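Visitor: from the sequence below, what's the structure:
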Amino acid sequence: MSTAIVWFRRDLRLADHPALHAAAAAHDRIVALYVHAPEEEGQGAPGAAGRWWLHHSLAALDASLRARGGQLTVVAGSSLDALRALIAATGAEAVYLNRIYEPHLVRRDAKVRKALEAEGIAVQSFNGSLWSEPDAIVTKQGGPYKVFTPFWRVLRTHVEDRAPWEVPRLSLYPVSDDLPGLVPIDSLALLPTLDWAKGFAEWTPGERGARGMLELFADDALAHYTEGRDLPARHGTSRLSPHLHWGEISPIQIAAFLRERAAKRRNGADPEPFLRQLGWREFSQYLLYHFPTTTRKNFNPAFDAFRWARRDAHALRRWKEGRTGIPIVDAGMRELWATGWMHNRVRMLVASLLTKNLRQHWTLGERWFRDTLVDADLANNVMGWQWVAGSGADAAPYFRIFNPVSQSEKFDPDGAYIRRWVPELADAPGRLVHAPWEDPAFLKASGYPLPLVDLKTSREAALTAYRNLRHAPAETAGEPAA
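Guide: Take a look at the predicted model:
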């Protein structure tokens, strides 16, 4: 009887799972394995919010496998050691996996493949997370794209390359507590020790939760996505990002479902604007694959000479706590702490305040997001921060410094989002919900803090620093403290 191991990683689903699909077609029995080895992931290892999600997603996958007569074999430690032990215990002759394109894991997977193949074990890997392999899209000169629009023109031709696969017929390795190294999910200690994540209860990690979120988006927000996605007080975005990061749903599944739903409903809902946003996710993965040092270095090397301000621990703490005195920024940071998520428009505003008005190094914000976002994806997070800071690919120009007051007036005109997350301003009249410092008496009575920084003065200082960028010697560039 032929046995294969399917090594689950950030593909915690059964449907549209290329590695599982191939293994089930070629072998009599499947061993489902998850190895918890965060030390092998480098900067891509999950932060506190991500670990919360991972705990519940693993439990959901295990429940799905148990319903089919099997289990998720969970092991903590070295991936190669875990695979070797399981191969010896089950007689598996092959390992199947879906690829991850982050630098540390590309190198780790290559070492595992080389070692196992030297021992006579077949290793097969597949693309289970993207519409196209990162090295399959190149410019006419043969190099990688650095600008999104031409990249998207090519990628868009790959979106319908295949239909999503259903869950295959599975014959799973019998449930056994005698498998080597098997540990319960609870023993991984992924859940926070503080009562911090109680607000995360609005999420439903796992494949079923991903499908439910997709259906809600298709029914509720897709028809108004173009204008609704910029309004933080509305359910105007998909909120699929954590499900995508953990591979509980694939972009192929999403595109197929939205096309089918739009065709059936005929309500004018056009999935194209949303598919383009998924294209940005893929562009981030593509850039990280081709430029792996961008997790810690500026994509644009000219920014190595940018004069960042000295690290300001006080300002950074107030930014993290949502006490900057800038309402839309504080609303976003408090939403993040409470729910593990932040609206994308607001992400740009909080990042702009930190990197431009406060001129704190983009890596400081990236680290905080990495620890507190349930959808903290290394590529998306790094590229998003670099885009706002101006140092990334296809980046916002240096003179684009968001004015958080005008932005909140435009995208949260009645202050509903601010009032929800900044209760001190719940009763603020009119414009004061966006700029409470304009009425000192109200500000004092509300207990809300004065602005951490003067928006106009700090904007001018940032513009000066950006204009002088080409004239600053690289050795003066400010580096954040570790």
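
Visitor: CA atoms for contacts and neighbours, from now on please.
Guide: Noted.

Visitor: ok, Leu336 to Trp368 distance?
Guide: The gap separating Leu336 from Trp368 is 10 Å, by C-alpha to C-alpha, to the nearest Å.

Visitor: could you do Ser187 as well?
Guide: If you measure Ser187 against Trp368 using C-alpha to C-alpha, the figure is 26 Å.

Visitor: so what's the residue positioned nearest the centre of the chain closest to, chain neighbours aside?
Guide: Among the residues of the chain, Asp377 comes closest to the average C-alpha position under C-alpha atoms, centre = their mean, at 3.1 Å. Of all residues not flanking Asp377 in the chain, His245 sits nearest, at 6.2 Å (C-alpha to C-alpha, 6 or more residues apart in numbering).

Visitor: my guess is that neighbour contacts Asp375, does it?
Guide: Yes: here His245 lies in contact with Asp375, judged by C-alpha atoms under 8 Å, at a distance of 6.1 Å.

Visitor: out of the two, which sits in the busier spot?
Guide: Between His245 and Asp375, counted using other C-alpha atoms under 10 Å, Asp375 has the larger neighbour count: 27 against 22.

Visitor: to compare with the earlier structure, here is another sequence to fold:
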Amino acid sequence: MRLNDNTGLYHALRSGWPIVPVFIFDQTILDALEDKRDRRLEFIHQTLLEMQTEFRKLGTSLIVRYGKPLDVYQKLLKEFDIQAVFTNYDYEVYAKERDKAVAELLYENGAEFYMYKDQTIFDRDEVLTANRSPYTVFTPYSRTWQQKLTDFYLRSYPTEKYVRNFLKIDAQPIPTLEELGFKPFNEPFPGKIVPAKLLANYKETRNFPAIPGTSELSIHLRFGTISIRELARQAREHNVTFLNELIWRDFYFQVLDHFPHVEKFSFRREYDNIEWRNDEGEFQRWCEGRTGYPIVDAGMRQLNETGWMHNRVRMITASFLCKHLLIDWRWGEAYFARKLRDYDLSANNGGWQWAAGSGTDAAPYFRVFNPTLQAQKFDPKGAYIRRWVPEFNSLDYPVPMVDHTLARNRAIEVYKKGLSGDR
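Guide: Got it, this is the predicted structure:
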């Protein structure tokens, strides 16, 4: 969702045809959103308004439609003499099925459909093992990724050279959030600029949730309002640790692309044999941040109030749900999917399966985070906890809902039993 350094847009503008920019609010996705206040949708809407301002300066306009993609394209085919559609790859199962159906519709009507890599540095089959199979362990993947990286892969696509090729169109209306059936939060979103100082200190600050030590660029990466190539150039220049986070992002994309079963099942299928307790009352307490473990509760309350949670705390809260409460990681993943403003299926799924022990490169099942020790290590002065759990250390704060040692031993026993096939 940007005009600069956009692969698909670049190739469209160079195609020789006059270009019409189109955005579709996918009814299939919007209808599935339970909460009619959704930060992701608000961010998309805000971005469309900003893009429309840029398009108007170029004498063209965004064409914004709402509906099921095939229905929308049926109408667009009647409205325009479409020769080709240009877009960028999406790696989610639904998106690949949607794009395949749109491509077939276009071909039936004599139009072409082109897709390009844009939201990753490397994808699909670009980083493979020596025997040409996809990596399932991050460290060797990262090593090969970095060996392959050259300036060629980080070059921007100069769309600005070809903006004269947009079709001249009068301003078209963009539906309001209310017209789409949603209500706004009217809260500011994080900016796109990453201070060089933050990148330089990223390794030292990224694990401490009380300080602004992370970029919070995830929402911009998720919706493509910032170029991954531009960000990777900055990261390579300033901080290897930050670059490593971008490699993790590519890694999870290629895992989802090569192993689509992870969307609904454990990457390691034997982990689907674990007998989860799935206590709904305990799950609700976790959702509301009332577990009696301050670092867990702080994270969940931050998520509920802001739509974002610090990455270190995401690991702690996820581990607590899976290991301490023995609640299926899919429950937690689905809750994060509803709440996170930067929700990305591949990264969210990868993180949850890592915490549960069922994914690629996952934490071993016998590794159970101690929330108290995690708080002491990463929030030593309790500033993050006090910010989100003001009643901590008062009579109003609940006692821990489960003893850590008991929960750890129970988790190891249940996991061992499930993985042995002895249920």
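
Visitor: quick one on the thing from earlier: compare Leu336 and Trp368 of the first structure and say which is more crowded by neighbours.
Guide: Neighbours of Leu336 of the first structure and Trp368, each counted by other C-alpha under 10 Å, are more numerous for Leu336; the result is 23 against 14.

Visitor: the second structure: which residue goes with that one?
Guide: With the correspondence set by TM-score structural alignment, Leu336 of the first structure lines up against Leu303 in the second structure.

Visitor: wait, doesn't its match sit right on Arg341?
Guide: No: Leu303 of the second structure is not in contact with Arg341 according to C-alpha under 8 Å; the separation is 9.2 Å.

Visitor: the match of Leu336 of the first structure - that's part of a helix, no?
Guide: Yes: per DSSP: H, G, I helix; E, B strand; the rest coil, Leu303 of the second structure lies within a helix segment.

Visitor: mind listing what the residue nearest to it when sequence neighbours are not counted touches?
Guide: Sequence neighbours aside, Met309 is the residue nearest to Leu303 of the second structure in space, at 5.1 Å (criterion: C-alpha to C-alpha, 6+ apart). Under the criterion of C-alpha atoms under 8 Å, 6 or more residues apart in numbering, the neighbours of Met309 of the second structure are 299-300, 302-303, 340.

Visitor: how about JSON lines for these, with distance to Tyr10 of the second structure added?
Guide: Compiled in JSON lines, these are given as follows (distance: C-alpha to C-alpha, whole Å):
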{"residue": "Gly299", "distance to Tyr10 of the second structure": "40"}
{"residue": "Met300", "distance to Tyr10 of the second structure": "41"}
{"residue": "Gln302", "distance to Tyr10 of the second structure": "39"}
{"residue": "Leu303", "distance to Tyr10 of the second structure": "37"}
{"residue": "Leu340", "distance to Tyr10 of the second structure": "31"}
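
Visitor: show me what the residue nearest to the centre of the first structure aligns to in the second structure.
Guide: Superposed on the second structure with TM-score structural alignment, Asp377 of the first structure falls opposite Asp344.

Visitor: Thr324 of the first structure matches what in the second structure?
Guide: So Thr324 of the first structure corresponds to Thr291, using TM-score structural alignment.

Visitor: so its match makes contact with His404?
Guide: No: Thr291 of the second structure lies out of contact with His404 (C-alpha under 8 Å); the separation is 11.8 Å.

Visitor: more neighbours: those two, which one.
Guide: Thr291 (23 against 19).

Visitor: which of the three states applies to the more buried one?
Guide: When classified by three-state DSSP, Thr291 of the second structure comes out as coil.

Visitor: quick one: residues contacting it.
Guide: Taking C-alpha under 8 Å, 6+ apart as the test, what Thr291 of the second structure contacts is 285, 297, 398-401.

Visitor: can we see that at 6 Å?
Guide: Contacts were defined as C-alpha atoms under 6 Å, 6 or more residues apart in numbering; by that measure Thr291 of the second structure touches 285, 400-401.

Visitor: now distance to Pro209 of the second structure and neighbour count too, for these, in JSON lines please.
Guide: JSON lines is the format used below for those (distance: C-alpha to C-alpha, whole Å; neighbours: other C-alpha atoms under 10 Å):
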{"residue": "Arg285", "distance to Pro209 of the second structure": "22", "neighbour count": "15"}
{"residue": "Pro400", "distance to Pro209 of the second structure": "22", "neighbour count": "12"}
{"residue": "Met401", "distance to Pro209 of the second structure": "23", "neighbour count": "15"}
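
Visitor: nearest to Lys68 of the second structure, of the residues you listed?
Guide: When the contacts of Thr291 of the second structure are ranked by distance to Lys68 of the second structure (C-alpha to C-alpha), Arg285 comes first, at 36.7 Å.

Visitor: burial count for the residue mapped onto Arg14 of the second structure from the first structure?
Guide: Arg14 of the second structure maps onto Ala25 in the first structure, with residues paired by TM-score structural alignment. By the measure other C-alpha under 10 Å, the count of residues near Ala25 of the first structure is 12.

Visitor: mind checking the SS state of Ala25 of the first structure?
Guide: If you use three-state DSSP, then Ala25 of the first structure falls in the helix class.

Visitor: how close does it sit to Ser129 of the first structure?
Guide: The value you get for Ala25 of the first structure to Ser129 of the first structure, if C-alpha to C-alpha is used, is 20 Å.

Visitor: and what of Arg467 of the first structure?
Guide: Counting by C-alpha to C-alpha - Arg467 of the first structure and Ser129 of the first structure are separated by 40 Å.

Visitor: same question, Ala393 of the first structure
Guide: Per C-alpha to C-alpha, Ala393 of the first structure is found 22 Å from Ser129 of the first structure.

Visitor: okay, these two: which has more neighbours?
Guide: For Ala393 of the first structure and Ser129, the more surrounded residue by other C-alpha under 10 Å is Ser129, and the numbers stand at 27 against 20.

Visitor: what does the more buried one align to in the second structure?
Guide: Looks like Ser129 of the first structure aligns to Gln119 there (TM-score structural alignment).

Visitor: for that match, what are its contacts?
Guide: Gln119 of the second structure sits next to no residue when contact means C-alpha under 6 Å, 6+ apart.

Visitor: now do the helices in the stretch 51-200 of the second structure.
Guide: 69-79, 93-108, 138-148, 151-154, 196-200 (DSSP state H, counting those that start in this stretch).

Visitor: which among those is found nearest to Asp125 of the second structure?
Guide: Across the helices of the stretch 51-200 of the second structure (criterion: C-alpha to C-alpha), the nearest stretch is helix 138-148, sitting at 11.6 Å.

Visitor: got the buried residues for that closest one?
Guide: 138, 141-142, 144-145 (16 or more other C-alpha atoms under 10 Å).
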